[in-house]
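K.L.:
any chance you can model this:
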Amino acid sequence: MSNERFVKACTLSDVPEEGVLGVEVGDTPLAIVRSEGEVYAVSDICSHAEVNLSEGEVDEGTIECWLHGSCFDLGSGKPINPPATKPIPTYNIRIDGDDVLVSLDDTTTS
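P.N.:
Next up, the predicted model:
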């Protein structure tokens, strides 16, 4: 049984289809992303330039940093192209009705 604690990040209806919503849960900036029918929670901070990823574009399971164009895989947090070389943290989520719940335990595996 998991000891993860889930907290409400936002409502699902606030997250655009094929889009992103930037939120803060406690002191943690998160990007709640909907892409290809899935919902993801990733760090809202680019690992390369420390700008908000929630201001970038979402496309086919990725989010693109608006500043330098690095794309990150939403499932793993891994960068797909330079200049970013480090992954961003990803977080487990649960959907409960219209609530998006996030565990703040960093689940990035690399």
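K.L.:
C-alpha from now on. contacts and neighbour counts both.
P.N.:
OK.
K.L.:
does V58 touch E64 like I think?
P.N.:
Yes. Between V58 and E64 a contact is recorded at 6.5 Å, counting by Cα atoms under 8 Å.
K.L.:
now the other sequence, so there's something to compare against:
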Amino acid sequence: MSTETWVDALSADDLPTDDVTGVIVAGRDIAIYTVGSQVYATDNLCTHGHARLCDGFLDGHEIECPLHQGKFDVRSGQPACDPVTEPLRSYPVKIDGQRVYVRLAALSP
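P.N.:
The predicted structure is shown next:
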């Protein structure tokens, strides 16, 4: 059984405008994206080349890995083009007041 918890990730003032930023949330490297007025979160490491996605290029709902130009849909973490084939873990996000929260499941031991 997994336990899920909303964890404070960053201030809403620190959200990028139509861009991506990397944050450490409860020891996990997370990428936070804004696309228009929507906020999304995924793991920050590419599943293909282990590059940090916060160093990549956000184009609409797709983040391009800076290492090999593979792309993921930030809404779901699904691969959008080769060479990536394995999806990213994505996380629900909510804004409460001036704080951005990410819902994390407890990692298995």
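K.L.:
TM-score them against each other, please.
P.N.:
After superposition, the two chains reach a TM-score (TM-score structural alignment, normalised by the length of structure 2) of 0.89; 104 aligned residues with a Cα RMSD of 1.4 Å.
K.L.:
and the residue nearest to V51 of structure 1 when sequence neighbours are not counted, how many neighbours?
P.N.:
Excluding its sequence neighbours, the residue lying closest to V51 of structure 1 (Cα to Cα, 6 or more residues apart in numbering) is I45, at 5.4 Å. Using other Cα atoms under 10 Å, the number of residues around I45 of structure 1 comes to 19.
K.L.:
residues in contact with the one residue sitting closest to the centre of structure 1?
P.N.:
For structure 1, V42 is the residue whose C-alpha lies nearest the centre (Cα atoms, centre = their mean; 2.2 Å). Applying Cα atoms under 8 Å, 6 or more residues apart in numbering, we find V42 of structure 1 in contact with 30-33, 74, 77, 88-91.
K.L.:
now the helices for structure 2?
P.N.:
Using DSSP state H, structure 2 contains no helices.
K.L.:
where do the strands sit along it?
P.N.:
Here structure 2 has its strands, by DSSP state E, at 4-11, 20-25, 28-35, 38-43, 57-59, 62-64, 71-73, 79-81, 90-91, 93-96, 99-105.
K.L.:
most tightly surrounded among these?
P.N.:
Mean neighbour count (mean count of other Cα atoms under 10 Å) peaks for strand 71-73 among those, with a mean of 25.
K.L.:
give me the mean deviation of that one from structure 1.
P.N.:
Strand 71-73 of structure 2 differs from its equivalent in structure 1 by a mean of 0.6 Å after superposition (mean Cα distance after the TM-score superposition for structure 1).
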